[in-house]
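Q: What shape does this take:
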Amino acid sequence: MNNIMKIMMVATFTTGALAAGCQTTANLPAPSSQAVTNDALQAYAWQLVDAKESNGEQVAKLFFDPAKPLTLSFMNDEGRDYVAFINTCNNMSAGYSVINGNVQIKNGISTLMACPEPQASFDTAALATVQGKYSLSKNANNLPILTIKSENQVAHFKAVSK
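A: From the prediction side, this is the model:
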């Protein structure tokens, strides 16, 4: 009888602990999506915080200098929408459009400085990072997050004031 009582007590404790854990997780707000629009993209600069290849490994070329992360600044100049790449070796920008929530990057331009490694690889990786499906959401702290996903990688950018 003593062993049965111990087993019942352990089962009761385990069930209670699992239920409490589920309640804690359930109470956290889930990330919320928002529409990808020019206004939403242009409201902030977007600083890269994470980029993973399809195999789950970090895109190391994008993180060689943590003090100078890739930052995207979406802007409009005299009716032309473009994105500027900040912290790249070459001065880089590209036109873009948002059609039905899909961002299309086009006509990239760049200075042609002969950048040494690892800066040259950073510039190339930066151009690849902006190609993909864009989504905007807010994290649990209600801060905007820009995600760009392609078949090769997923990159997350946090919103920073311009």
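Q: C-alpha only now, for contacts and for neighbours.
A: OK.
Q: Residue for residue, what is the longest helix the chain has?
A: helix 2-27 (DSSP state H).
Q: how far does that helix sit from the chain's center?
A: With Cα atoms, centre = their mean, to the nearest Å as the basis, helix 2-27 stands 37 Å off its chain's centre.
Q: Can you give me the buried ones in the next helix or strand after it?
A: Sequence order places strand 32-34 as the next helix or strand after helix 2-27, per DSSP states H and E. By 16 or more other Cα atoms under 10 Å, strand 32-34 has no buried positions at all.
Q: for strand 32-34, packing partners?
A: strand 133-138 (3 or more Cα pairs under 8 Å, 6 or more residues apart in numbering; DSSP states H and E).
Q: name the helices or strands packed onto the strand it packs on?
A: strand 32-34, strand 102-110, strand 144-149.
Q: Now show me the structure for the sequence below, then we'll compare the two:
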Amino acid sequence: MRRALPLLLPFALIACAPATPPADPATAPTSAPAALPDAATADHAATLGAYHWRLVDARDGAGARIDALLAEGGAPLQLDFRDGGVSVSNACNRINASVTLDDDRLEVGPAVSTQMACMDERLAGLERAIGERLPGTHRIAIVPGDAPRLTLQTDGGDVLQFDGAPTPATRYGSAGEQVFLEIAPERVACNHPLIPEQRCLQVRPVRYDEAGVRQPGDAAWAPLYQAIEGFEHEDGTRNVLRVQRFDVADPPADAPSQAYVLDMVVESENARL
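A: Alright, predicted model coming up:
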């Protein structure tokens, strides 16, 4: 059944059919890509949205390694499926495209990206290589497991393989709550039960209206006794972050009952200038 990829439930599981038997080693070329597993009749949508998909291998139709997609020296290309689309990160610009899932076929619409200038040749090369291959209709297969494997066979014959890492929503078992936090330029001394002489981030909630205008009436600063996953504070820099806040089920003693995960940096300012 043909449909747009919906907002994906992060912790649903799927079952996949057994993989296609491998080719006879006597007749198959040694450089040939692994056979694409048979697609399951089950819905792939929930599993696509439950993981970050990180590229681990890329081969062309003849089985040769696609070096342009596997350039070393940084984070691998990553796909995230959400709200009827797919985004690509860890290239120069963030790339987005619409997605339609039709059984074992994934149709990706024209790619749209931010327009940030890129001086890093590795990142620029990754962006060109994935931008050339992302749009189109691809065959999809997912092999389940603790680290599920996603395989895409592009309409040009390339075979791309991705390993899945659970999203925060999958790890914490909920969609979380979106909040905005302002982070003060300097940390402050705070009384942490497990860490002596701890210095905490100073934070306060921020509100925006529907037009994206910050609302007046800032709250008082308060120490945050935990890290924000994905965020690295630099002394002297003020930030406003969009984060997802999750309830932690059965946290250990003296551990926080909520977790904060960075979604995006909304504002960043060097307060020392």
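Q: Select, out of the helices and strands packed on strand 133-138 of the first structure, the one closest to residue 48 of the first structure.
A: Of all those, it is strand 144-149 that lies closest to residue 48 of the first structure, at 9.0 Å by Cα to Cα.
Q: The closest one against the second structure, how far on average?
A: With mean Cα distance after the TM-score superposition for the first structure, strand 144-149 of the first structure departs from the second structure by a mean of 0.8 Å once superposed.
Q: what helix or strand is residue 141 of the first structure on?
A: Using DSSP H and E, no helix or strand contains residue 141 of the first structure.
Q: what's the neighbour count on it?
A: Using other Cα atoms under 10 Å, residue 141 of the first structure has 8 neighbouring residues.
Q: In contact with it, which residues are there?
A: Contact partners of residue 141 of the first structure, counting by Cα atoms under 8 Å, 6 or more residues apart in numbering, are absent.
Q: again, but for residue 133 of the first structure
A: Contacts of residue 133 of the first structure by Cα under 8 Å, 6+ apart are 102, 103, 147, 148, 149, 150.
Q: if I line the two up, what does the second one land on in the second structure?
A: In other words, residue 103 of the first structure. In the second structure, residue 103 of the first structure lines up with residue 106, judged by TM-score structural alignment.
Q: My guess is that match contacts residue 138. True?
A: Yes - here residue 106 of the second structure reaches residue 138: they are 5.1 Å apart, a contact under Cα atoms under 8 Å.
Q: any chance you could map the helices in the stretch 151-273 of the second structure?
A: 168-172 (DSSP state H, counting those that start in this stretch).
Q: How far does the one helix or strand residue 81 of the first structure maps to sit from its chain's centre?
A: Assigned by DSSP H and E, residue 81 of the first structure belongs to strand 80-86. Relative to the centre of its chain, strand 80-86 of the first structure is centred 17 Å away, using Cα atoms, centre = their mean.
Q: Pull out the buried positions in it.
A: Neighbour-count burial for strand 80-86 of the first structure [16+ other Cα under 10 Å]: 81, 82, 83, 84, 85, 86.
Q: can you check stretch 86-104 of the second structure too?
A: Result for stretch 86-104 of the second structure [16+ other Cα under 10 Å]: buried residues 86-93, 95-104.
Q: Equivalent analysis for stretch 122-131 of the second structure, please.
A: 122, 123, 124, 125, 126, 127, 129, 130, 131.
Q: hmm, who's touching that stretch?
A: The contact list for stretch 122-131 of the second structure (Cα under 8 Å, 6+ apart) reads 68, 69, 70, 71, 77, 90, 91, 92, 93, 95, 111, 118.
Q: Out of those, which is nearest to residue 246 of the second structure?
A: residue 90 (24.8 Å).
Q: Identify the residue of the first structure aligned to that closest one.
A: By TM-score structural alignment, residue 90 of the second structure lines up with residue 87.
Q: Contacts only, for its match.
A: Contacts of residue 87 of the first structure by Cα under 8 Å, 6+ apart are 68, 69, 70, 71.
Q: List just the nearest of the buried residues of stretch 122-131 of the second structure to residue 62 of the second structure.
A: For those, the nearest to residue 62 of the second structure is residue 129 (17.3 Å; Cα to Cα).
Q: Can you tell me the residue that sits opposite residue 80 of the second structure in the first structure?
A: Checking TM-score structural alignment: residue 80 of the second structure goes with residue 73.
Q: Many thanks, I have nothing further to ask.
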